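> Got a predicted structure here, sequence first:
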Amino acid sequence: MNRTDRLLAIVLELQGRGRARADDLARQLEVSKRTIYRDVLALNEAGVPIVSTPGQGYTLMPGYFLPPLHFSVDEAVMLLLGSDVMTQAFDPGLAGAAGRAARKISAVLGEDVQREVQFLRDHLRLVERDPGGDETRGKLRTLRQATLERRTVEFRYYKPRGGGEARRVQPHGLFRLNTAWLLAAFDPDRAALRTFRLDRMEGLRLLSEPFERQPEFKLERDESREGRGLIVRALFAPEVAREVRHHPSYYVTRAQETLDGLLVTLQVRSPEEVLPWLLSWGSACRVLEPASLQARLRDVAQELLRRYP
């Protein structure tokens, strides 16, 4: 038995039996105990987590090996493309984990599957837009730690209009919507769950203050709509309908084609949240309701006329 086969045999033996002493391994593989010691050291240096307990022998760290998996080409491509996106979208800690996972998946694929998968990866790319750069990744790292350790954070939060406001919240989850990262958190001052865009946070700090998670919180619920009781309906001219679908507002809940154009429904807390997006479409957008938003748009139009007589 050559050395490579012997190293694999040691790993398989530990995986199958759970525990084995150097004497037993040496006898089974017909080598000396000194050889077993050297082989275990080599496996540890290669990243195989073998634990030695005096008087009891060797064991593999729990959870190191999964049951054998067999991936089709499509399954392997989806896993590896997903890991490519994760390496672009997350902070270095999780990005590194995604890269290592991809290498492990690639390593267990058959030679023919590896060739097909690599060909598809070379000709199919998912490019992640990363407008926040290092600043966003730093916030993600801090908020991920706060969520896992159940620690309160504080930051200054800037709404689309107006100055910043100091907030102290309890992070419950992170999610991505279009190109924006958002934090779902419980706000003790308001006794309610709220969502916060990471690109509107400044001075984010992780505090030592612990908290208990809200039992009713579930990230699969649309936490982003909670507290958004104002319904906005706007009609977009047919010539911009395609672009509106390609560049939707964060607050859009429905878009429906009609004979007159694209009818868009949004849910907001106040008109100011959606005002910049609506204005960006100029005369191609007509707000149908509420009346308060129509009045706000008239005020903006009059201010523009005063500036550009």
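It's in.
> all contacts plus neighbour counts: C-alpha atoms, from now on.
Will do.
> Can you report how many residues neighbour Val73?
Val73: 17 surrounding residues under other CA atoms under 10 Å.
> My guess is it contacts Phe119. True?
No: using CA atoms under 8 Å as the test, Val73 is too far from Phe119 to be in contact (10.6 Å).
> shared neighbours, the two?
Here Val73 and Phe119 share no contacting residue, scored by CA atoms under 8 Å, 6 or more residues apart in numbering.
> what element comes up after the longest strand along the chain heading to the C-terminus?
The strand that spans the most residues within the chain, counting by DSSP state E, is strand 164-177. Toward the C-terminus, strand 164-177 is succeeded by strand 180-187 as the next helix or strand (DSSP states H and E).
> just the helices in this protein please.
Counting by DSSP state H, the chain has helices at residues 3-17, 22-29, 33-45, 73-89, 92-107, 111-123, 133-149, 241-246, 271-279, 291-307.
> Pro210: which of those is closest?
Among those, the nearest to Pro210 by CA to CA is helix 133-149 (8.0 Å).
> helices or strands next to the closest one in the packing?
strand 151-158, strand 164-177, strand 201-210 (3 or more CA pairs under 8 Å, 6 or more residues apart in numbering; DSSP states H and E).
> export those strands to a markdown table and tack on distance to Leu81?
Shown next, in a markdown table, are the helices and strands packed on helix 133-149 (distance: least, CA to CA, whole Å):
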| stretch | distance to Leu81 |
| --- | --- |
| strand 151-158 | 33 |
| strand 164-177 | 17 |
| strand 201-210 | 30 |
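> Redo those as CSV? Include distance to Ile10 and mean neighbour count.
Converted to CSV, those look like this (distance: least, CA to CA, whole Å; neighbours: other CA atoms under 10 Å):
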stretch, distance to Ile10, mean neighbour count
strand 151-158, 43, 19
strand 164-177, 41, 18
strand 201-210, 44, 14
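> so which of those gets nearest Ser106?
strand 164-177 (27.1 Å).
> same for the closest one, what does it pack against?
Judged by 3+ CA pairs under 8 Å, 6+ apart, strand 164-177 is in contact with helix 133-149, strand 151-158, strand 180-187.
> now, of those, which is deepest in the fold?
Stretch with highest mean neighbour count among those: strand 180-187 (a mean of 21; mean count of other CA atoms under 10 Å).
> and it with strand 151-158, angle?
Inter-element angle recorded for strand 180-187 and strand 151-158: 120 degrees (by axes from the mean of the first three to the mean of the last three CA atoms, to 10 degrees).
> For strand 180-187, enumerate the helices and strands it packs against.
Packing contacts for strand 180-187, counted by 3+ CA pairs under 8 Å, 6+ apart, involve strand 164-177, strand 192-197.
> okay, now the one to match up with it:
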Amino acid sequence: MADADAVRRQVNLTFALLGSDAPRSAEWIGANVDGYEGRSPDALHVVIKRDVDELRAMWVPIHFTDGQVRLNKEHYTLEPVELTEAEASVIGLAVDLAQGANLGALARSGWTKLAASGATRTFDGPPIAAVSNDITRLDPETLRRLLLGVRQRARLSFTYQRGPGAEAQRRTIDPWGIVPLNNRAYLVGWDVDRAAERVFRVSRIENVAKIAADDFHPPTGDLQEIVEKQLRGAVVDAQITVANGAGDELAARGTRDGNVIRLEGAERDWLVRTVASLAADVRAIEPADVRADVIALLKRAAGEEEA
């Protein structure tokens, strides 16, 4: 394997040749390409030949003849690749997965198409691999088949475990994409058996298989919005009174008047969990049923800590 200095020279040499329409002489390389300077003519030729041989072994179409180095750009440059927004998002996901040890090879395979297209990931949140155990523990073959189904617009069948202790179900889906939300990743698509859009947590998917079908259902709307709508629980209007100007998380989704924060159409589960996390600074909670849920959650948490 080439050492770090050799790799640096070879990369510099490749880019120098890509930026030139004509071959470059060994003397020019010695004077202008970082890593080749300070060598005698004979030593320079030896290093250039060795680097060219190693680059050719990596399928770079580079040649060193008669003291001239040239790169066949026609055989080196990738053809332009056009990606849809959904495909760019899928590849963005694969790149994010590079941080997961067991998925590095799959993630790196997305770089070629990504680089050729100039596309960027459309996720607004942080890289999934950095925050979601769903992805970093997902079986690479499962992910590969899901991504392939999305890209090929192919109907898929898979086993889905709704939750701990629940009986596994076989589901048939026209997959539209994989969407990150709240540190988790979800497959969104059309549930053929239920004739409706559905969302599935990817970490609970197994045994993915492709099914022949001629009637693939296209997406019915923005995938992120579909996932948020499907996972959104009951909503509630509430008024939370806090102390010391606390509750920025609540105020960000509502309005603040001093220490009183009002929320309209807030997701109930999120509201209860957020208010509970601010318990030391909360002075009043309306309506009463939300207050009861917060108290119940705090009691359960205290019981778990005591245990």
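Nice, thanks for sending it over. Worth saying up front: this structure is predicted, and the values here are computed from it rather than measured.
> Can you calculate the TM-score here?
In this superposition the chains share a TM-score of 0.48, using TM-score structural alignment, normalised by the length of the second structure; 221 aligned residues with a CA RMSD of 5.6 Å.
> now the helices of the first structure in a markdown table, with distance to Arg254 of the first structure?
Converted to a markdown table, the helices of the first structure look like this (distance: least, CA to CA, whole Å):
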| stretch | distance to Arg254 of the first structure |
| --- | --- |
| helix 3-17 | 52 |
| helix 22-29 | 65 |
| helix 33-45 | 55 |
| helix 73-89 | 27 |
| helix 92-107 | 33 |
| helix 111-123 | 34 |
| helix 133-149 | 29 |
| helix 241-246 | 10 |
| helix 271-279 | 15 |
| helix 291-307 | 18 |
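> still on that earlier bit, distance to Ala301 of the first structure added to the helices and strands packed on strand 164-177 of the first structure, as TSV?
Conversion of these to TSV gives the following (distance: least, CA to CA, whole Å):
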stretch	distance to Ala301 of the first structure
helix 133-149	35
strand 151-158	24
strand 180-187	29
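> So which of the ones you listed is nearest Pro276 of the first structure?
Pro276 of the first structure sits nearest to strand 151-158 of all those, at 14.7 Å, using CA to CA.
> So which of the helices and strands packed on strand 164-177 of the first structure is nearest Gly203 of the first structure?
Checking those against Gly203 of the first structure by CA to CA gives strand 151-158 as the closest, at 5.2 Å.
> and for that closest one, what are the contacting residues?
With contacts defined as CA under 8 Å, 6+ apart, strand 151-158 of the first structure is touched by 143, 146, 164-171, 196, 200-211.
> Kindly recompute the last result at 6 Å.
Outside strand 151-158 of the first structure, the residues that touch it by CA atoms under 6 Å, 6 or more residues apart in numbering are 164-170, 200-207, 209-210.
> And for stretch 145-162 of the second structure?
With contact meaning CA under 6 Å, 6+ apart, stretch 145-162 of the second structure is reached by 168-177, 204-211.
> so how many other residues sit close to His123 of the first structure?
His123 of the first structure: 8 surrounding residues under other CA under 10 Å.
> Would you mind measuring from it to Leu79 of the first structure?
Separation of His123 of the first structure from Leu79 of the first structure (CA to CA, to the nearest Å): 16 Å.
> wait, Leu230 of the first structure sits on Leu266?
No: counting by CA atoms under 6 Å, Leu230 of the first structure stays clear of Leu266, with 8.2 Å between them.
> of those two, who's got more company?
Leu266 (19 against 13).
> Next, the contact list for the more buried one, please.
By CA under 6 Å, 6+ apart, the contact list for Leu266 of the first structure reads 231-232, 251-253.
> measure it to Ala291 of the first structure for me?
Leu266 of the first structure is 15 Å from Ala291 of the first structure, where distance means CA to CA.
> again with Asp84 of the first structure
46 Å.
> Have a look at those two and say which one is more surrounded.
The residue with more neighbours, out of Asp84 of the first structure and Ala291, is Asp84; 20 against 11, by other CA under 10 Å.
> so which of the contacts of Leu266 of the first structure is the most crowded?
Highest neighbour count within the contacts of Leu266 of the first structure, by other CA under 10 Å: Val232, with 22 neighbours.
> and that one, what does it touch?
Applying CA under 6 Å, 6+ apart to Val232 of the first structure gives the contacts 265-266, 289.
> the helices in the second structure, which residues?
Using DSSP H, helices in the second structure cover 4-18, 26-32, 41-57, 85-96, 104-117, 128-131, 133-136, 140-152, 223-231, 248-251, 268-277, 288-306.
> So which of those helices is the most surrounded?
Scoring the helices of the second structure by mean neighbour count under mean count of other CA under 10 Å gives helix 85-96 as the most buried, with a mean of 22.
> picking that back up, so for Arg298 of the first structure, which of the helices and strands packed on strand 164-177 of the first structure sits nearest?
Arg298 of the first structure lies closest to strand 151-158 among those, at 24.8 Å (CA to CA).
> what inclination does that closest one have with respect to strand 164-177?
Using the same axes, to 10 degrees: strand 151-158 of the first structure against strand 164-177 is 110 degrees.
> and strand 151-158 of the first structure with strand 201-210, angle?
160 degrees.
> Now do strand 151-158 of the first structure against strand 192-197, angle only.
Computed by the same axes, to 10 degrees, the angle between strand 151-158 of the first structure and strand 192-197 is 60 degrees.
> Can you get me a residue count around Arg286 of the first structure?
18.
> how far away is it from Ala107 of the first structure?
Relative to Ala107 of the first structure, and taking CA to CA, Arg286 of the first structure is found at 56 Å.
> number of nearby residues for the spatially closest residue to Leu231 of the second structure that is not a sequence neighbour?
Spatially, and ignoring its direct neighbours in sequence, Leu231 of the second structure is nearest to Val199 (7.9 Å; CA to CA, 6 or more residues apart in numbering). Residues near Val199 of the second structure, counting by other CA under 10 Å, number 24.
> same deal with Arg34 of the first structure?
Other residues within reach of Arg34 of the first structure by the criterion other CA under 10 Å amount to 11.
> How much space separates it from Ala26 of the first structure?
According to CA to CA, Arg34 of the first structure and Ala26 of the first structure sit 9 Å apart.
> what do you get for Val252 of the first structure?
Per CA to CA, Val252 of the first structure is found 67 Å from Ala26 of the first structure.
> before we move on, what about Arg306 of the first structure?
Using CA to CA, Arg306 of the first structure is found at 91 Å from Ala26 of the first structure.
> roughly how far apart are Val69 of the second structure and Asp53 of the second structure?
From Val69 of the second structure over to Asp53 of the second structure the distance is 12 Å, taken as CA to CA.
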